[in-house]
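Engineer: Need the 3D shape of this:
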Amino acid sequence: MASSKYIVAGLAILGFCSTALAQADVKPMKIWNLTASTIVDLRLAPSGSNKFGRNLTLDDKDREIDVDERLTLRNVDPGLYDARVKLKNGRKCTLTGVKLEVGAIVSIEEKDLTNCPR
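Structural biologist: Down below sits the predicted model:
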C-alpha cells in the first residue's frame, strides 16, 4: 500500500502539470498597429486613472511598432485601459476604453486617433 506522503506528492505533481498545460494554451495579448505611421511610444493606464506606465514599444526588437506590426504585451493584465500613443510622424494621441482580454489582438486604427491635440 502506498504511503500517504507519496499520494500527496503525486497529486501535487498532477496539479502542477495541469496548471502548466493550461498556461501553455493561453495566447498573449497583442496590440496591432493599423495606423498610417509607426508607433514610437505606447503607454497604458487603467481607464480613467491617468497613471500611464512605461513605454511598451521598448519590448519590441527595434523599439517601435511598425505599420501592420503586432506587439506582444508582456506584464500587462487584462482590463480596460486608456492608451497614449506617439507616432513617428509627430502625432500624440490618447485613446480611451481600450479593452485588453487574454489572447486578444487589439488593433489601433487611424480612425481611432481622434484625440490628438497639436
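
Engineer: use CA for all of it now, contacts and neighbours both
Structural biologist: Noted.

Engineer: Next, count neighbours for the closest residue to L87 other than its chain neighbours.
Structural biologist: Spatially, and ignoring its direct neighbours in sequence, L87 is nearest to I39 (4.5 Å; Cα to Cα, 6 or more residues apart in numbering). I39 has 25 neighbouring residues, counting by other Cα atoms under 10 Å.

Engineer: I'd say I39 and K86 touch.
Structural biologist: Yes: in this structure, I39 is within contact of K86 by Cα atoms under 8 Å, at 5.9 Å.

Engineer: how near is V106 to R70?
Structural biologist: Distance from V106 to R70, counting by Cα to Cα, to the nearest Å: 9 Å.

Engineer: Name the residues contacting each of these two.
Structural biologist: K30, I31, W32 (Cα atoms under 8 Å, 6 or more residues apart in numbering).

Engineer: closest to T94 among those?
Structural biologist: I31 (14.9 Å; Cα to Cα).

Engineer: for that closest one, what are its contacts?
Structural biologist: Neighbours of I31 in contact, by Cα under 8 Å, 6+ apart: R70, L71, T72, L73, I105, V106, S107, I108.

Engineer: Sequence B follows; please return its structure for comparison with A:
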Amino acid sequence: MLKGLGNIGDMAKMMKQAQEMQTKMAQMQDDLQSIIVTGESGAGLVKATATAKGDLTGLDIDPSIFVPSEKEVAEDLILAAIKDAQAKAADRAKSEMGKITEGLGLPADFKLPF
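Structural biologist: This next block holds a predicted model:
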C-alpha cells in the first residue's frame, strides 16, 4: 500500500493499529459493564453480584445469618462476598483485556492503556 515510503508506511500501519486498539478498548469497556460476576462467602449464604467493571449491582443474603448475637459474622460474610465479587470482576476484566492484546499481537501481560 505505501511501499517505497520507508518508515512512513510503518507509521501508517502503527497508527491504524492504534485506532483499532482504541475502538476495541471502547467496546470492551461497554462489554465489561454488561458482564456479570458473582462472589460468594459462607458457603453461598451471602452472594454479591457485580459487573466486570467492579460495580456492585446486588446482594443476596440468606436470612439465617441475621442472628443479633452474630452481627459481626454477618458483616464479615457480606464484606467477604463483595471482595470476592470485586476480585472476580478484576480477573474477568484482565481476561477480556488479554483477548484484545492477543488479537493485536501484543504480549498477554501488556498493560493498556499506556
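
Engineer: Next, the TM-score between them, please.
Structural biologist: TM-score of the superposed chains, computed with TM-score structural alignment, normalised by the length of the second structure, equals 0.34; 54 aligned residues with a Cα RMSD of 3.8 Å.

Engineer: the helices in the second structure, which residues?
Structural biologist: Per DSSP state H, the second structure carries helices over the ranges 7-34, 71-103.

Engineer: same check, this time on the first structure
Structural biologist: 4-25.

Engineer: And the strands in it?
Structural biologist: Along the first structure, the stretches classed as strands by DSSP state E are 30-34, 39-46, 70-72, 79-87, 92-100, 105-109.

Engineer: For those, give me CSV that also has distance to C17 of the first structure.
Structural biologist: Formatted as CSV, the entries for these read as follows, by distance: least, Cα to Cα, whole Å:
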stretch, distance to C17 of the first structure
strand 30-34, 26
strand 39-46, 33
strand 70-72, 25
strand 79-87, 27
strand 92-100, 27
strand 105-109, 28
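
Engineer: looking at those, which is closest to F16 of the first structure?
Structural biologist: strand 70-72 (25.8 Å).

Engineer: For Q22 of the second structure, give its distance to K99 of the second structure.
Structural biologist: 14 Å.

Engineer: let me fix that: D60 of the second structure
Structural biologist: On the measure of Cα to Cα, D60 of the second structure and K99 of the second structure end up 31 Å apart.

Engineer: Could you do V46 of the second structure as well?
Structural biologist: 31 Å.

Engineer: Neighbour count: those two, which is higher?
Structural biologist: V46 (22 against 14).

Engineer: Report the spatially nearest residue to that one, omitting neighbours in sequence.
Structural biologist: In space, V46 of the second structure is closest to I61, 4.6 Å off (Cα to Cα, 6+ apart).

Engineer: ok, the one you found touching S41?
Structural biologist: No: counting by Cα under 8 Å, I61 of the second structure stays clear of S41, with 10.0 Å between them.

Engineer: shared neighbours, the two?
Structural biologist: Joint contacts of I61 of the second structure and S41 (Cα under 8 Å, 6+ apart) are K47, I78.

Engineer: Skipping adjacent residues, who's closest to A80 of the second structure in space?
Structural biologist: Looking at A80 of the second structure with Cα to Cα, 6+ apart, the closest residue is S41, at 5.9 Å.

Engineer: quick one: buried residues of stretch 25-44 of the second structure?
Structural biologist: Residues of stretch 25-44 of the second structure classed as buried: M25, M28, L32, I36, V37, T38, G39, E40, S41, G42 (neighbour count, 16 or more other Cα atoms under 10 Å).
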